[in-house]
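> Build the 3D model from these lines:
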Amino acid sequence: MDPVMQAVIGFATAWAILILAPGLDFIFVLRTSLGDGKKAGVGAALGVALSIGLWGVAAAFGLAKVVAVSHLAFEILKWGGALYLAYLGGMLLLRPRNVLVEDETKVSQELTRDRALPSSFWLWFRRGAVVSLLNPQLGIFDLSAYAHVMPPNLANPVAFCLMLTVLQVVIVLPYHLFVALVANKAAVLLNTPWFVNLLDRLTGLVFLWFAYQLLQAHPPV
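Prediction:
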């Protein structure tokens, strides 16, 4: 088998297995679709996919290496991401709702005071993008994974890395869109005050846990 094709298949398999494990992005999309509707869930999924693509492009051109080797850059991103997750988690814990959002054309007033955005789609698109973009571990993963699977003496390593980036987005986006759509269907059956209140509180705790975990991260030596 061609070494490039073998590397691509190996990377795609590893990436697919990785995203199937319920991580921050999965939980973020799931909760958004359950709590704020299909439009918000789709927006969150697209925002996450955008950031994954941006980190991949940064890794392809070596920009993510700055985060990996610069302690200051890593710490800025790490603390920014942790504080943002803590903010979202705190809002869910302190202001849990008792009913799911029924009108998807309105922004959830229980979760945000930002009335300038035209719909929940753009609000959660932005939040999904920020959550993933402020996670420096994504860039470090791309750097290490791309270098690990790259065949030796490759004529155009940047093009190879960009191909892997596209592959990441092509795999993760349909999966998260599927999660968003299925979760939205389930929300119809789960729209009870106790469940919605519990969902917000549990998700708030999960976000705070991920914020703590992010603070424990260190740049590779």
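
> use CA for all of it now, contacts and neighbours both
Will do.

> so what's Ile140 up against?
Applying C-alpha atoms under 8 Å, 6 or more residues apart in numbering, we find Ile140 in contact with 64-65, 67-68.

> Distance check, it against His176.
22 Å (C-alpha to C-alpha, to the nearest Å).

> Helix or strand for the nearest residue in space to Ile171 that is not next to it in sequence, just tell me which one.
Excluding its sequence neighbours, the residue lying closest to Ile171 (C-alpha to C-alpha, 6 or more residues apart in numbering) is Ala16, at 6.8 Å. Using DSSP states H and E, Ala16 sits within helix 3-20.

> Let's see this one next, to set against the first:
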Amino acid sequence: MSLQLWCSLLLVCALGAISPGPSLAMVMRHTLGSGRACGVAAALAHAVGVGLYAGLTVVGLAAVIVHQPWLYRLIAWGGALYLAWLGIQALRAGAAPAFPVQDQQGDWRRAVRDGLLVALGNPKLIVFFVALLSQFVEADMGAASRWLIVATAAVVDGGWYLLVAMALSQSHVLPWLRHRAVWVHRLTGGILIALALRVALG
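You can find the predicted model right below:
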């Protein structure tokens, strides 16, 4: 893969990562609710999920999924239900005056779970990778170039959400947000439920 082509791939992945959506809301909630470590865990787990979908695209399996309407709808509905559940959880947490401090061991496991499921339960990632990453895959492309595509997608995604988690956990940012925890929970909950409806309705 040429440097110019890789730079185009890098730009595409960056634009996909920074787009506001359920992934950003999920990383924000874990960072603000349980601290930097949980935000980082959620970010890294999400990157793993993105890497899996990128890998499916590179080997051609994602195209098969997209061309099976019933399977695609099943993934979409499952993802919508999970996003709605996250949104309801956030709205329920919004009744508290501050972000709850919970058991850290359980928190990072929950963060990993949510990071993976938000990525794998988002059918838009399949469409995104099939529509955009497929233009970088050629029939005679070597294994190194294929894995470079997968690594680029995962590293860019993980790097962006790591930056989000680190920025939100800074001492001068976190107290300001903690005092506004109710509104942060309500906002993220509303966004997640709205996204769930959008996914469910296609």
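
> before we move on, back to that, could you say what helices and strands the helix holding Ala16 of structure 1 packs with?
Helices and strands touching helix 3-20 of structure 1, by 3 or more C-alpha pairs under 8 Å, 6 or more residues apart in numbering; DSSP states H and E, are helix 136-149, helix 157-189.

> How about the secondary structure of the residue located most distally from the centre of structure 2?
Centroid-distance maximum for structure 2: Asp140 at 30.8 Å, with C-alpha atoms, centre = their mean. Recorded secondary structure, Asp140 of structure 2: coil (DSSP: H, G, I helix; E, B strand; the rest coil).

> Show me what it aligns to in structure 1.
By TM-score structural alignment, Asp140 of structure 2 lines up with Ala155 in structure 1.

> Ala45 of structure 2 too?
Ala45 of structure 2 maps onto Gly47 in structure 1, by TM-score structural alignment.

> measure its match to Val158 of structure 1 for me?
Taken as C-alpha to C-alpha, the span from Gly47 of structure 1 to Val158 of structure 1 is 24 Å.

> Looking at these two now, which is surrounded by more residues?
Gly47 (27 against 15; other C-alpha atoms under 10 Å).

> For that one, pull up the helix or strand it's in.
Using DSSP H and E, the element containing Gly47 of structure 1 is helix 38-60.

> what sits against Val42 of structure 1?
29, 33, 121, 125, 177, 180-181 are the contacts of Val42 of structure 1 under C-alpha under 8 Å, 6+ apart.

> Find the centremost residue of structure 1, please.
Structure 1, centroid-nearest residue using C-alpha atoms, centre = their mean: Asp25 at 3.5 Å.

> follow-up on the earlier one: may I see the helices and strands packed on helix 3-20 of structure 1 organised as JSON lines, with distance to Ser51 of structure 1 added?
As requested, these are exported to JSON lines (distance: least, C-alpha to C-alpha, whole Å):
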{"stretch": "helix 136-149", "distance to Ser51 of structure 1": "9"}
{"stretch": "helix 157-189", "distance to Ser51 of structure 1": "9"}
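
> With adjacent residues omitted, what lies nearest to Thr165 of structure 1?
That would be Gly56: by C-alpha to C-alpha, 6+ apart, it lies 4.9 Å from Thr165 of structure 1.
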